[in-house]
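Colleague: Pasting the sequence and the predicted coordinates here, then a few questions.
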Amino acid sequence: MSLNNLDQLYRTVIMDHYKNPRNRGVVAGDAVTIDMNNPTCGDRIQLQLQVEDGIVKDAKFDGEGCSISMSSASMMTQAVKGKKVNEALTMSHQFSDMMLGKELDTDELDFGDIEALQGVSKFPARIKCATLAWKAMEKGVREE
């Protein structure tokens, strides 16, 4: 697949998560709630995590922001549901590395749609948009 076609595919995946967000809403029952924002661009997120026995049982978000921040939140909540907390944290650290332009080890973890955000690393001003939900998740599992 040519780079141009791959870029178009990634844009399509990002826009799909933006227009049809997965896990937007409120967690039913007890959950830790984390509010974070990116003051440089106005993105804001409220993330709710339900963690039981060291496993992320549910993750939902609400907020507003650019297509990068909202699609990243959608992808992140999909990715961490059902994962052990340490796996979710490992995934978050690898995502941060990817945002810094480092190569992903796709053998270690399956990033699925998240790989579509790789191109954000070329735009330093947008990295905080992409990592906002992930930083909220890290904070949330540590507060749990």
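Modeller: Everything's here; your move.
Colleague: When you work out contacts or count neighbours from here on, use the C-alpha atoms and nothing else.
Modeller: OK.
Colleague: Please verify my assumption that A136 contacts T33.
Modeller: No - using Cα atoms under 8 Å, A136 makes no contact with T33, being 9.1 Å away.
Colleague: which neighbours do those two share?
Modeller: L47 (Cα atoms under 8 Å, 6 or more residues apart in numbering).
Colleague: wait, is D30 part of a strand?
Modeller: No - secondary structure of D30 (DSSP: H, G, I helix; E, B strand; the rest coil): coil, not part of a strand.
Colleague: That one - how many residues pack around it?
Modeller: 10 (other Cα atoms under 10 Å).
Colleague: where's the nearest residue to it once chain neighbours are set aside relative to G63, distance?
Modeller: Excluding the flanking residues, the one nearest D30 by Cα to Cα, 6 or more residues apart in numbering is Q50, at 6.6 Å. Going from Q50 to G63 by Cα to Cα, to the nearest Å gives 18 Å.
Colleague: Please apply the same query to K57.
Modeller: Counting by Cα to Cα, the gap from K57 to G63 is 21 Å.
Colleague: Also P124?
Modeller: P124 is 22 Å from G63, by Cα to Cα.
Colleague: dropping in the other structure now:
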Amino acid sequence: MPNEQDIYEEHVLDHYEDPYHRGTLENASHMHQGKNPLCGDSIVITLRLDDENKVSEAWFEGEGCVISQASASMLIEEMEGKTIDEVKAFTAEQMLELFGPKLTPNRQKCCLLSWKILQTALHSPLNEDGETAAPGGPSLGEEQ
């Protein structure tokens, strides 16, 4: 069984206390938001995709536990500069490895929230009014 104290490793706390690209991305091309209804964690991810199909910039905003917020920061930092295909190929298992400490199944949902939202954001372009089209991201079964 994972030790709850492992969650508070230095690199996790660094991302929680000093997150990478936390805030709003002006002139974003893609955006999606989501919430874990079981615990209330919420994340909004905004992206700017360039003409070469790369994530030129990524930002997040959110509220929630250390796991959800630190993992969002880690993910955003990891995905900048990646192609759309590389982002789509990044699995839930890789996300859990990126986070580091072993998590219980319920805590894995906190860690995977930003991953699910990022995958859906790729399919959620913003129109000129800043509104998104219908999302088409991963199904819940893809997180396992």
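Modeller: Perfect, thanks for sending it. Since we're looking at a predicted model, the values are computed, not measured.
Colleague: just to revisit the earlier point, so which of Q50 and G63 of structure 1 has more stuff around it?
Modeller: Neighbours per residue (other Cα under 10 Å) separate Q50 of structure 1 from G63, with Q50 holding more: 22 against 17.
Colleague: you'd agree the more buried one is up against K60?
Modeller: No - applying Cα under 8 Å as the test, Q50 of structure 1 and K60 come out as separate, 9.0 Å apart.
Colleague: ok, back up a step: helix or strand for the residue nearest to D30 of structure 1, which one?
Modeller: Assigned by DSSP states H and E, Q50 of structure 1 falls within strand 43-52.
Colleague: what's downstream of that strand, the next helix or strand?
Modeller: strand 55-64.
Colleague: Now do the same for Q33 of structure 2: its match in structure 1.
Modeller: Aligned by TM-score structural alignment, Q33 of structure 2 pairs with D35 of structure 1.
Colleague: before we move on, the earlier item: any common contacting residues for Q50 and K60 of structure 1?
Modeller: Common neighbours of Q50 of structure 1 and K60 (criterion: Cα under 8 Å, 6+ apart): V27.
Colleague: ok, back up a step: list the contacts of the strand or helix carrying the match of Q33 of structure 2.
Modeller: Taking DSSP H and E as the criterion, D35 of structure 1 maps to strand 32-38. With contact meaning Cα under 8 Å, 6+ apart, strand 32-38 of structure 1 is reached by 43-50, 128-129, 132, 136-137, 139-140, 143-144.
Colleague: what about it, how far off from structure 2?
Modeller: The superposed strand 32-38 of structure 1 is, by mean Cα distance after the TM-score superposition for structure 1, a mean 0.9 Å from where its aligned residues fall in structure 2.
Colleague: tell me the SS of the residue nearest to the spatial centre of structure 1?
Modeller: Among the residues of structure 1, the one closest to the centroid is M76, at 3.1 Å (Cα atoms, centre = their mean). Following three-state DSSP, the label given to M76 of structure 1 is helix.
Colleague: show me the contacts for it.
Modeller: By Cα under 8 Å, 6+ apart, the neighbours of M76 of structure 1 are I114, A133, W134.
Colleague: and for the longest helix along structure 2, what span of structure 1 is it aligned with?
Modeller: Longest helix of structure 2, by residue count under DSSP state H: helix 105-121. Counting by TM-score structural alignment, helix 105-121 of structure 2 lines up with residues 124-140 of structure 1.
Colleague: who touches that stretch?
Modeller: Residues contacting stretch 124-140 of structure 1 (Cα under 8 Å, 6+ apart): 32-38, 43, 45, 47-49, 66, 68-69, 72-73, 76, 89, 92, 95-96, 99, 117, 120-121.
Colleague: swap the cut-off to 7 Å and go again
Modeller: Under the criterion Cα atoms under 7 Å, 6 or more residues apart in numbering, residues 32, 34, 36, 43, 45, 47, 49, 68-69, 72-73, 76, 89, 92, 96, 99, 120-121 lie in contact with stretch 124-140 of structure 1.
Colleague: Repeat that for stretch 19-26 of structure 2.
Modeller: Stretch 19-26 of structure 2 has contacts (Cα under 7 Å, 6+ apart) with T46, W59, F60, E61, A70, S73, E77.
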